[in-house]
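**Q** Got a predicted model here, sequence first, then my questions.
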Amino acid sequence: MKKQYLTLAASYLAGLLFSLGLAVSGMTDPARVVGFLDIAGNWDPTLMFVLGGAVITTFIGYRWVFKQPTPWLAGRFALPTKRDLDAKLLGGAALFGVGWGLSGYCPGPAIASLGGVSLPLVAMLATMVLGWWIAKRIA
């Protein structure tokens, strides 16, 4: 039972750090994302630095984590086993990219933005849930 509470606390801490990082870096503002995607116009490179920070942190962190025999709060590492590129992956990635580009919201920043709820945010989250529901029905 104690492990369950530690896992829950670690999940909350990770979510808090993630949302604080998004908010502090300005990534909860869809205009920043759209500005990053507008490479032919008024390009905003800040998203590149946030993504770069995430890649560097993950690169270093995974090297350390995988030296451990097991995760601290799980019996084994849960890693993806599928490595092939198929139509579902490519189609889903394309749909995700179109939705991200049109709304300026990625799912994580959208959820982190719930503190300043707006009609475009609600519309994006509602259609994201609808897309998830449709995908579950046709998969």
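**A** Alright, I've got the coordinates. Residues are numbered from 1 along each chain as shown.

**Q** CA only for contacts and neighbour counts going forward, please
**A** OK.

**Q** Which of the three states applies to Leu85?
**A** Following DSSP: H, G, I helix; E, B strand; the rest coil, the label given to Leu85 is coil.

**Q** From Val55, how far off is it?
**A** According to Cα to Cα, to the nearest Å, Leu85 stands 21 Å off from Val55.

**Q** out of the two, which sits in the busier spot?
**A** Val55 (12 against 8; other Cα atoms under 10 Å).

**Q** I'd like to know how far Trp100 sits from Asp44.
**A** In terms of Cα to Cα, Trp100 sits 16 Å off from Asp44.

**Q** likewise Ala93?
**A** 23 Å.

**Q** Excluding sequence neighbours, find me the nearest residue to the residue positioned nearest the centre of the chain.
**A** In the chain, the C-alpha nearest the mean C-alpha coordinate belongs to Gly108, at 4.5 Å (Cα atoms, centre = their mean). Nearest residue to Gly108 in three dimensions, chain neighbours excluded: Ser19, at 7.8 Å (Cα to Cα, 6 or more residues apart in numbering).

**Q** Second structure follows, compare the two:
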Amino acid sequence: MRAFVSMLSGILFGFGLALSGMMDPSRVRGFLDIFGDWDPTMAFVMGGAVIVMAIAWRMQKAMNKPVVCDQFSLPGTKLIDARLIGGAALFGIGWGLAGLCPGPAVASLANNLSGAAIFVAAMIAGMVIFRLTERPAQ
């Protein structure tokens, strides 16, 4: 049951990415180009996502446990530090240059293999480099 719900969630997420235009790098870059030919449509996508997450957080607080799991596995909160700011900046720069972020890039492998494959390969290389150079938390 858990695998089915995970697969259904992934399909729904991919469908949402395609429907919203988040898999189109030119639309994403148009949204990020606030001083040029700005395309505000992604603001509506993000606003919709915020509304859905606000509802999901309210529902989660009212539930004792998830529907298909024994317990919730929620991330803890952390202070904003240099590592978080650096990672966010690197993510933003990559998103602006490529017009893709991890979710849409993986979904784009189905319809834009050459462009998405380069991004996904670089993303995986970055993850490997991070794992190889990561220092233990102190």
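**A** Structure received. As the structure is a prediction and not an experimental result, all values here were calculated from the model.

**Q** Superpose the two chains and report the TM-score.
**A** The TM-score (TM-score structural alignment, normalised by the length of the second structure) is 0.92; 134 aligned residues with a Cα RMSD of 1.1 Å.

**Q** re earlier: can you find the partner of the residue nearest to Gly108 of the first structure in the second structure?
**A** Aligned counterpart of Ser19 of the first structure in the second structure: Gly14 (TM-score structural alignment).

**Q** Mean distance of whichever helix or strand that match is part of to its aligned residues in the first structure, please.
**A** Per DSSP states H and E, Gly14 of the second structure falls inside helix 2-20. Superposing on the first structure and averaging over aligned pairs (mean Cα distance after the TM-score superposition for the first structure), helix 2-20 of the second structure comes out at 0.7 Å.

**Q** chain center to that helix: distance?
**A** In terms of Cα atoms, centre = their mean, to the nearest Å, the centre of helix 2-20 of the second structure is found 13 Å from the chain centre.

**Q** Stretch 123-134 of the first structure too?
**A** On the basis of Cα atoms, centre = their mean, stretch 123-134 of the first structure is displaced by 16 Å from the centre of the chain it belongs to.

**Q** Test my guess that the match of Ser19 of the first structure contacts Ala107.
**A** Yes: between Gly14 of the second structure and Ala107 there is a contact under Cα atoms under 8 Å: 6.1 Å.

**Q** that older thread, to which residue of the second structure is the residue nearest to the centre of the first structure aligned?
**A** Match for Gly108 of the first structure (TM-score structural alignment): Gly103.

**Q** Brilliant, that's me finished.
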